[in-house]
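Chemist: just a sequence and a predicted model for now, questions to come.
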Amino acid sequence: MKVGFIGTGSMGSLLIESFIRSGAMNPGQITASSRTLSKTERLAASYPGLCVVPSNAEAARGSDLVFLCIKPLDFKHVIDDIKASVQPETMIVSITSPVLLAQLEEWLPCKVAKVIPSITNYVCSGASLCIYGSRFGPEDRDRLEGLLSHISEPLCIEEKYTRVVSDISSCGPAFFACLLQRFVEAAVQETGIDPDDATALASQMLLGTGKLLTEGGLSPELLQSRVSVPGGITAEAIRLLNHELDGTFNRLIRTTHAKFYEDVEKVGVSFLIH
């Protein structure tokens, strides 16, 4: 299978590297373009055989599967670049959540889908959230999910839940890294523990917690009850957390959704004015 990548920024380059390092594909299967060609050339220098092309049309032409790893407001321009280069059987996959499948199907004469990856895919972990257009058949889904399964757990979702599942799966690592950072900083400020030691301990704790919640079969509630003794230190700290965090994550989800719908509206306008 020949795969094109349009956009080699943070997530585009992460996907390329993850697919190659996991053995899902070799560099010779990949053709890539980017607005900043030097980024793609640096990537190709690390993975000999990866083909760098100067135009989006060339990245799409002859590819069985094309990943669009670009910003929301760049979509109409890129679609105009590639629509003459794709065939009805070409699979186009957007990784950008505010661009709707209906918009892609209206403007592209091929099979379209959305995949929401996660930074955790870099270590072949976490989920890839898959949303399929009407032209994507069962065999197409199997091919795409077979590729994604090398670096993640592919999960099929409904488009109406795009934002909230992205909050959990894709943004979640940054949210919990923020909480871990604040935890470590407080430990250093209050006790003088070495920051590197505290970070290492907290990171290993988070890794182990993830395993307990997956491989260990514990729910978040059960894990808390297993650690927390009534009237003990952990129970007192959890009481404080529940009080201080009351409503925090509701506000977080409202914030991400507000920004998402703002971006959806901007994308819709960009498709109309070109």
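Modeler: Ah, there it is.
Chemist: from here on, contacts and neighbour counts on C-alpha atoms
Modeler: Fine.
Chemist: would it be right to say that Ala32 lies in a strand?
Modeler: Yes - Ala32: assigned to a strand according to DSSP: H, G, I helix; E, B strand; the rest coil.
Chemist: surely it is in contact with Ile6?
Modeler: Yes - between Ala32 and Ile6 there is a contact under C-alpha atoms under 8 Å: 5.8 Å.
Chemist: could you name every residue contacting both of those two?
Modeler: Common contact partners of Ala32 and Ile6 (C-alpha atoms under 8 Å, 6 or more residues apart in numbering): Ala59.
Chemist: who's more crowded, these two?
Modeler: Counted by other C-alpha atoms under 10 Å, Ala32 and Ile6 do not tie: Ala32 has more neighbours, with 30 against 27.
Chemist: now that one: how far from Asp140?
Modeler: Distance, Ala32 to Asp140, using C-alpha to C-alpha, to the nearest Å: 22 Å.
Chemist: next: Thr8.
Modeler: In this structure, Thr8 lies at 24 Å from Asp140, with C-alpha to C-alpha as the measure.
Chemist: more neighbours: the two, which one.
Modeler: Neighbours per residue (other C-alpha under 10 Å) separate Thr8 from Asp140, with Thr8 holding more: 25 against 17.
Chemist: give me the neighbour count for the residue lying closest to Ala235 once chain neighbours are set aside.
Modeler: For Ala235, ignoring the flanking residues on the chain, the nearest one in space by C-alpha to C-alpha, 6 or more residues apart in numbering is Ser228 at 5.1 Å. Residues lying near Ser228 (other C-alpha under 10 Å) number 16.
Chemist: and what of Leu144?
Modeler: If you count neighbours by other C-alpha under 10 Å, Leu144 ends up with 17.
Chemist: so which strand or helix has it?
Modeler: For Leu144, the host element (DSSP states H and E) is helix 138-148.
Chemist: list the buried residues for that helix?
Modeler: Asp140, Arg141, Leu144, Glu145, Leu147, Leu148 (16 or more other C-alpha atoms under 10 Å).
Chemist: adding another structure so you can compare the two:
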Amino acid sequence: MLKVGFLGGGRMAHAMAKGFIAAGLTKGEHITASCIPEDKLSVESFKGIGATSTFENPLVVKKSDIVFISVKPTVVKDVLSETSSHISDRHLFISVAMGVPLKQLEKHMPKGTRVIRAMPNTPALVRTGASVFVCGSSVKNEDIAITKKLLESVGTCEQVPEYLLDAITALSGSGPAYIFILIEALADGAVRMGLPRDLAYRLAAQTVIGAGKMVLDTKEHPGSLKDNVTSPAGSTAAGLYCLEKSGFRSAIIGALEAATEKSREVSKSFEKLS
């Protein structure tokens, strides 16, 4: 059983902990999470899965072999400074703090500390997340293997070079928000055409799930799948024409570009830290 700790006990940390337990990688009694005293919901969430909840960050490191850095990016430096003296060779750190580069993480930890930078997304809450990770300079093959096992317990997982993380943040990190708007808009359109709202939301959400699964399972180009459902002079063709006139594709591409640039700004701000 893995001894897992979370420096920061928010919703993502809790979701990952539940996934690790469900996958049989650990048990609640082997999980320790630090929560702020005011966040009673997080405290109770971890207690609910049999984990230890604490207000002391060093205790998390002392009791764990694998430590997730899951605090807000702005406090990462302070948390690492607080816990640095308790880090030893047995520890593997996995940071899910957005925008904090590996070299900044390693800079505030003892030399040789094994650090992985990972980025899950919010569907990890329902164990359908899309995660990526980047290895630090001291990471070993067995660290990569266990990271994959952990992240695959809450969805999919891929290893990538660090320079891709800003664009991935814009795609899979911010992407769920774009899809939520799409689901809402599909449902609003259906309601306008006479469907009950609860039925419209269910059908819209399931349609998104089904379309995504078709892309993954068939491995066909999305454009080909689109062509397969578009009959000559049919209703789909009419709807697609309206989307093209409204600049649907360019709006999505623009959103990815804007989100990537914002992520780059955040990353550069951390690179300037002393």
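Modeler: Perfect, thanks for sending it. Keep in mind that what you see is a predicted model, and the values were worked out from it rather than measured.
Chemist: drop the TM-score for these two in here.
Modeler: The TM-score (TM-score structural alignment, normalised by the length of structure 1) is 0.91; 269 aligned residues with a C-alpha RMSD of 1.8 Å.
Chemist: sorry, back to before: once aligned to structure 2, how far is the helix holding Leu144 of structure 1 on average?
Modeler: With mean C-alpha distance after the TM-score superposition for structure 1, helix 138-148 of structure 1 departs from structure 2 by a mean of 1.4 Å once superposed.
Chemist: so that helix corresponds to what in structure 2?
Modeler: Under TM-score structural alignment, helix 138-148 of structure 1 corresponds to residues 141-151 of structure 2.
Chemist: Gln29 is in contact with Phe5 of structure 1, correct?
Modeler: No - the pair Phe5 of structure 1 / Gln29 is not scored as a contact, 10.8 Å apart, by C-alpha under 8 Å.
Chemist: so for the two, which sits in the more crowded spot?
Modeler: Legend: neighbour count by other C-alpha under 10 Å for Phe5 of structure 1 and Gln29, higher for Phe5 (28 against 15).
Chemist: ok, then the element right after the helix or strand containing the more buried one?
Modeler: Applying DSSP H and E as the criterion places Phe5 of structure 1 in strand 3-6. Using DSSP H and E, the helix or strand that directly follows strand 3-6 of structure 1 along the chain is helix 10-22.
Chemist: quick one, strands of the stretch 101-250 of structure 1?
Modeler: Taking DSSP state E, counting those that start in this stretch, the strands of the stretch 101-250 of structure 1 run over residues 111-116, 127-132, 153-156.
Chemist: helices or strands up against the shortest one?
Modeler: Under the contact criterion of 3 or more C-alpha pairs under 8 Å, 6 or more residues apart in numbering; DSSP states H and E, the helices and strands touching strand 153-156 of structure 1 comprise strand 127-132.
Chemist: same for the strand it packs on, what does it pack against?
Modeler: If contacts are counted by 3+ C-alpha pairs under 8 Å, 6+ apart, strand 127-132 of structure 1 sits against strand 111-116, strand 153-156.
Chemist: what's the most buried one of those strands?
Modeler: strand 111-116 (a mean of 24; mean count of other C-alpha atoms under 10 Å).
Chemist: how far out from the middle of the chain is that one?
Modeler: Its chain's C-alpha centre and that of strand 111-116 of structure 1 lie 12 Å apart, by C-alpha atoms, centre = their mean, to the nearest Å.
Chemist: equivalent analysis for stretch 217-232 of structure 1, please.
Modeler: Average the C-alpha atoms of stretch 217-232 of structure 1, do the same for its chain, and the two points are 30 Å apart (C-alpha atoms, centre = their mean).
Chemist: that one: end-to-end distance?
Modeler: One end of stretch 217-232 of structure 1 sits 25 Å from the other (C-alpha to C-alpha).
Chemist: onto which residues of structure 2 does that stretch map?
Modeler: The alignment places stretch 217-232 of structure 1 over residues 219-234 of structure 2 (TM-score structural alignment).
Chemist: list the buried residues in the top helix by length along structure 1.
Modeler: Longest helix of structure 1, by residue count under DSSP state H: helix 248-273. The neighbour-count check on helix 248-273 of structure 1 (16+ other C-alpha under 10 Å) flags Thr256, His257, Phe260, Asp263, Val264, Lys266, Val267, Gly268, Ser270 as buried.
Chemist: isn't the fourth one right next to Thr96, touching?
Modeler: No - under the criterion of C-alpha under 8 Å, Asp263 of structure 1 makes no contact with Thr96, lying 10.5 Å away.
Chemist: give me the common contacts of those two.
Modeler: Counting by C-alpha under 8 Å, 6+ apart, the residues touching both Asp263 of structure 1 and Thr96 are Pro72.
Chemist: picking that back up, helices or strands up against the strand holding Phe5 of structure 1?
Modeler: strand 30-33, helix 56-60, strand 65-68.
Chemist: repeat that with 10 Å
Modeler: For strand 3-6 of structure 1, the elements it packs on are helix 10-22, strand 30-33, strand 51-52, helix 56-60, strand 65-68, strand 91-94, judged by 3 or more C-alpha pairs under 10 Å, 6 or more residues apart in numbering; DSSP states H and E.
Chemist: quick revisit: now render the buried residues of helix 248-273 of structure 1 as JSON lines, adding distance to Ile16 of structure 1.
Modeler: Shown next, in JSON lines, are the buried residues of helix 248-273 of structure 1 (distance: C-alpha to C-alpha, whole Å):
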{"residue": "Thr256", "distance to Ile16 of structure 1": "27"}
{"residue": "His257", "distance to Ile16 of structure 1": "29"}
{"residue": "Phe260", "distance to Ile16 of structure 1": "26"}
{"residue": "Asp263", "distance to Ile16 of structure 1": "26"}
{"residue": "Val264", "distance to Ile16 of structure 1": "27"}
{"residue": "Lys266", "distance to Ile16 of structure 1": "28"}
{"residue": "Val267", "distance to Ile16 of structure 1": "26"}
{"residue": "Gly268", "distance to Ile16 of structure 1": "29"}
{"residue": "Ser270", "distance to Ile16 of structure 1": "28"}
